[in-house]
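**Student:** mind folding the following:
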Amino acid sequence: MSLPSPWRQFFPGILALDTQQQVWLDSAATAQKPQAMIDSLCQHYKNTVANVHRAQHQPGERATRSFEAARKDIKHWLQADPQDVLIFTKGTTESINLLCQALAHHLQAGDEILISAYEHHANLLPWQQLAKNLNLTLTVLPMEPTGHLDIEYAIAQLSTRSRILAISALSNVIGHSQNLQPLLNAAQKQGVWTLVDGAQAAVHQRPNLQLLDCDFYVCSSHKLYGPDGVGILLARERSVRALRPWQFGGEMVRHCGYHNAEFLPAPLGFEPGTPSIANIIAFAATLNWLKTLDIHAIAQHEATLHKAVLDGLRARDMQIIGSPNCALVSFNAPNVHHADLALLLGEQGIAVRAGHHCAMPLLQHLNLAGALRVSLAMYNNSNDIDQFFNALDQSLEILQ
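**Tutor:** Model prediction:
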């Protein structure tokens, strides 16, 4: 199979350094960056450096306009309603922690939070610790051996005690995409707040938050070909009023005295301090660039490469975890430790991820100490896959 990537040319980093022979198959951890993002960062730091929302001078006004235009562009990429509120954070992890603390005042002992069995630590630990602190019930919704969440069973678990449903649209270990809308609809009818963690899924299918009926949606810039250190929390107009500020400082204040303060409404009331201005503007530039691409062609390209990886692993009798159907594959080689195999692959220029992938309870549930993960993006090509399997075969000859 010969399948070039027509989008690889837009990524000037390690992918362009042919002398390094670097194969990047770790995009589920973080993606390489396009020239459009790099140009936006450089332009801001050369021409628009100023703080936002608080200055009367022209540089501050220009920076504020660019910053708020970025907020509007990101909402447009999410296909959210104009009335929905977009709050900037440092990443998906902080977005979920923000939401966890901002809703805590509504909860009391005996209330229930529901998550899936395949959640990343970022969508487990905040709820776990909140449940411990407030004496709540944390219910873990089971998945089938394929990694498919049992939707009908999950719906049946909803009760009058259920208050929050927090669930990932795509597991970073299983890589199994499915329709969550029936579960979200059932939760909404019960008056349950719903959070969708889109950190992995948003990269491979542009979200449509006018169709996805959830109260809150989170994802990160760095997985979406954007800069590090930027996350978003999209809150529905109907839901944002339930939130209370969780961090405090400058920028968020309507009025402040020594003993009392009044805070601005969302989003500014949830964005204390100086935000990551340049990175947020560059994230919007990245998404605007993505909108110019053929998303269906990218999806087909990734699907073809994904099938090639699955076929190659099966031909070598690798243990594939679950039934992945989107962009990544986690696997183990019989009688070989995943860390040893990852080390030998890395020495041959193949970047994969090994370990528990910030999903330790899931791996323990599967009776696995860890796994290797191959994850794909638009810039990968068939030569990457060939080099991966050549390196895998050489590594297995040494280790088995």
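
**Student:** for the rest of this, base every contact and every neighbour count on C-alpha atoms.
**Tutor:** Noted.

**Student:** what segments of the stretch 151-300 of the chain are helices?
**Tutor:** Residue ranges of the helices in the stretch 151-300 of the chain, as given by DSSP state H, counting those that start in this stretch, are 151-157, 181-189, 201-204, 237-240, 277-290, 295-315.

**Student:** one more, so I can put them side by side:
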Amino acid sequence: MVFDVQKIRADFPILKRTVNGHPLVYLDNAATSQKPQVVIDAIVDYYSNYNSNIHRGVHTLSQEATDAYETARQKLQKHFNIQHAHEVIFTAGTTHGINLVANGFSEILKKGDEIIVSALEHHSNIVPWQMLCERTGAILKVIPMDVDGTLIFSEYEKLLSEKTKLVFVNHVSNALGTINPIEKIIEKAHEKGAAVLIDGAQACSHIKPDLQKLEVDFYVASAHKMCGPTGVGVLYMKESWGKTLPPYQGGGEMIKEVTFAKTTYADMPHKFEAGTPNICGGIAFGVAIDYLNRISFSAIETYEDSLLAYATEQLSAIEGLTIYGTGAAKTGVVSFNIDGIHPYDIGTIIDKLGIAVRTGHHCAQPIMDFYKIPGTVRASFAFYNTFEEIDVLVAAVIKAKQMLT
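**Tutor:** Here you go, the predicted structure:
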């Protein structure tokens, strides 16, 4: 497929709107991506034509909804190259998936065990593990970061020991765009017998991970950052762990047999999918996966890399502007500040010019503490952004700087 950004932009109805009298320039893709018409249509189609609860229903609507939902699971299996469809667990999103795993390990870890996170994590991949340590007496250790926003791998190796039971690292930093060396991180952890969870929320709109090749134990992602709807995500759980970990929630669907004397649990994936799921969301997630693959991830990566290089060059030319996260391996995120100006003030002014960026600590406060800053302005790119939009951003940042100094 020839990469035609204007043709792709036509698939996204929201990109046609204006904000404050200006054409929308949407550069907040690290927070959530926009949705193509095919995904919106899939949501409308479900609620208009075959809305029904899934599994066990003998009537036609239930069978149609079940087939569509389970087909979406198979699409995720194929996309991530997962060996078994039952290793694909639908969740409410990345945070839900992480908490599901943390809850399971609360019955496995014991006092003195060690778990490792990185300094680049989103709060969703920090707080659940802190809570887990409080419940179990396990010890949390942190892989330190360097000034360029990359992890210090040699320090990670020093942290690993026979006491290490779990390692949790994001695939890509949401605050800086840094791509972590997860292949090496997984390999070193497994040498010590530790399990690994990778937070792929920020990666999966840019990179197509091969989970069998990675040999990771758990991988989590959210649909809403992959052109899908909010409120649905995926947890890959290696089959061996699915047999080991206890259910996260009790209720319908996750049972094999219930009596007042004893309940037995269903096999994967239903063991971890209690209650009525986000059926429409799961189906639309599958449609979003199809859409992204039609464009092709190799084309997406190539185009977004060129956007990142251009934005980095143009923003770096602004006097007094500092970019945070300058490692060689990055996705389309430029996180920056201008000397003497609070990032919130810049974000507020450029919003008046129709530009959507994110300001603050991006749920990664330890990163901001490392740099001794209150937060950053974060411009994050998707395959439907253009070089012209970056020019608009740069002009707006210059204007904001002039107004605020």
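
**Student:** coming back round to it: in JSON lines: the helices of the stretch 151-300 of the first structure, plus distance to L328 of the first structure.
**Tutor:** Supplementary listing: the helices of the stretch 151-300 of the first structure in JSON lines, determined by distance: least, C-alpha to C-alpha, whole Å:
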{"stretch": "helix 151-157", "distance to L328 of the first structure": "22"}
{"stretch": "helix 181-189", "distance to L328 of the first structure": "22"}
{"stretch": "helix 201-204", "distance to L328 of the first structure": "11"}
{"stretch": "helix 237-240", "distance to L328 of the first structure": "33"}
{"stretch": "helix 277-290", "distance to L328 of the first structure": "20"}
{"stretch": "helix 295-315", "distance to L328 of the first structure": "7"}
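
**Student:** how about those helices in TSV, adding distance to Y118 of the first structure and mean neighbour count?
**Tutor:** TSV is the format used below for the helices of the stretch 151-300 of the first structure (distance: least, C-alpha to C-alpha, whole Å; neighbours: other C-alpha atoms under 10 Å):
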stretch	distance to Y118 of the first structure	mean neighbour count
helix 151-157	14	15
helix 181-189	16	17
helix 201-204	14	21
helix 237-240	26	16
helix 277-290	28	23
helix 295-315	21	17
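
**Student:** for I349 of the second structure, list the residues it contacts.
**Tutor:** A400 (C-alpha atoms under 8 Å, 6 or more residues apart in numbering).

**Student:** state the distance from it to H362 of the second structure.
**Tutor:** 19 Å (C-alpha to C-alpha, to the nearest Å).

**Student:** then Q249 of the second structure?
**Tutor:** Distance, Q249 of the second structure to H362 of the second structure, using C-alpha to C-alpha: 29 Å.

**Student:** more crowded one of these two?
**Tutor:** The neighbour comparison of Q249 of the second structure against H362 (other C-alpha atoms under 10 Å) goes to H362, with 20 against 14.

**Student:** the first structure: which residue goes with that one?
**Tutor:** Applying TM-score structural alignment, one finds that H362 of the second structure aligns to H357 in the first structure.

**Student:** check F387 of the second structure too.
**Tutor:** That one, F387 of the second structure, aligns with S382 by TM-score structural alignment.

**Student:** neighbours of the closest residue to that match other than its chain neighbours, just the number please.
**Tutor:** In this structure, S382 of the first structure finds its nearest non-sequential neighbour in L3, 4.9 Å apart by C-alpha to C-alpha, 6 or more residues apart in numbering. L3 of the first structure has 14 neighbours, counted by other C-alpha under 10 Å.

**Student:** nearest residue to the equivalent of Q108 of the first structure over in the second structure in space, please, no chain neighbours.
**Tutor:** Using TM-score structural alignment, the equivalent of Q108 of the first structure in the second structure is K110. Of all residues not flanking K110 of the second structure in the chain, T136 sits nearest, at 5.6 Å (C-alpha to C-alpha, 6+ apart).

**Student:** before we move on, what about K35 of the second structure?
**Tutor:** C227 (4.8 Å).

**Student:** map that neighbour across to the first structure for me.
**Tutor:** Using TM-score structural alignment, C227 of the second structure pairs with Y225 in the first structure.

**Student:** state the distance from its match to A242 of the first structure.
**Tutor:** In this view, Y225 of the first structure and A242 of the first structure are 32 Å apart by C-alpha to C-alpha.

**Student:** looking at those two, which one has more neighbours?
**Tutor:** Neighbour count, other C-alpha under 10 Å: between Y225 of the first structure and A242, Y225 has more, with 23 against 13.

**Student:** in this structure that one contacts A29, no?
**Tutor:** No - using C-alpha atoms under 8 Å, Y225 of the first structure makes no contact with A29, being 11.2 Å away.

**Student:** now do the shared contacts for the two.
**Tutor:** Contacts common to Y225 of the first structure and A29, judged by C-alpha under 8 Å, 6+ apart, are absent.

**Student:** which residues are in contact with the residue nearest in space to the middle of the second structure?
**Tutor:** Centroid-nearest residue in the second structure: A201, 0.9 Å away (criterion: C-alpha atoms, centre = their mean). Contact partners of A201 of the second structure, counting by C-alpha under 8 Å, 6+ apart, are 94, 170-172, 220-222, 225.

**Student:** alignment lookup: it to the first structure.
**Tutor:** Residue pairing (TM-score structural alignment): A201 of the second structure is matched to A199 of the first structure.

**Student:** how far away is P128 of the second structure from T94 of the second structure?
**Tutor:** For P128 of the second structure, the distance to T94 of the second structure - C-alpha to C-alpha - is 12 Å.
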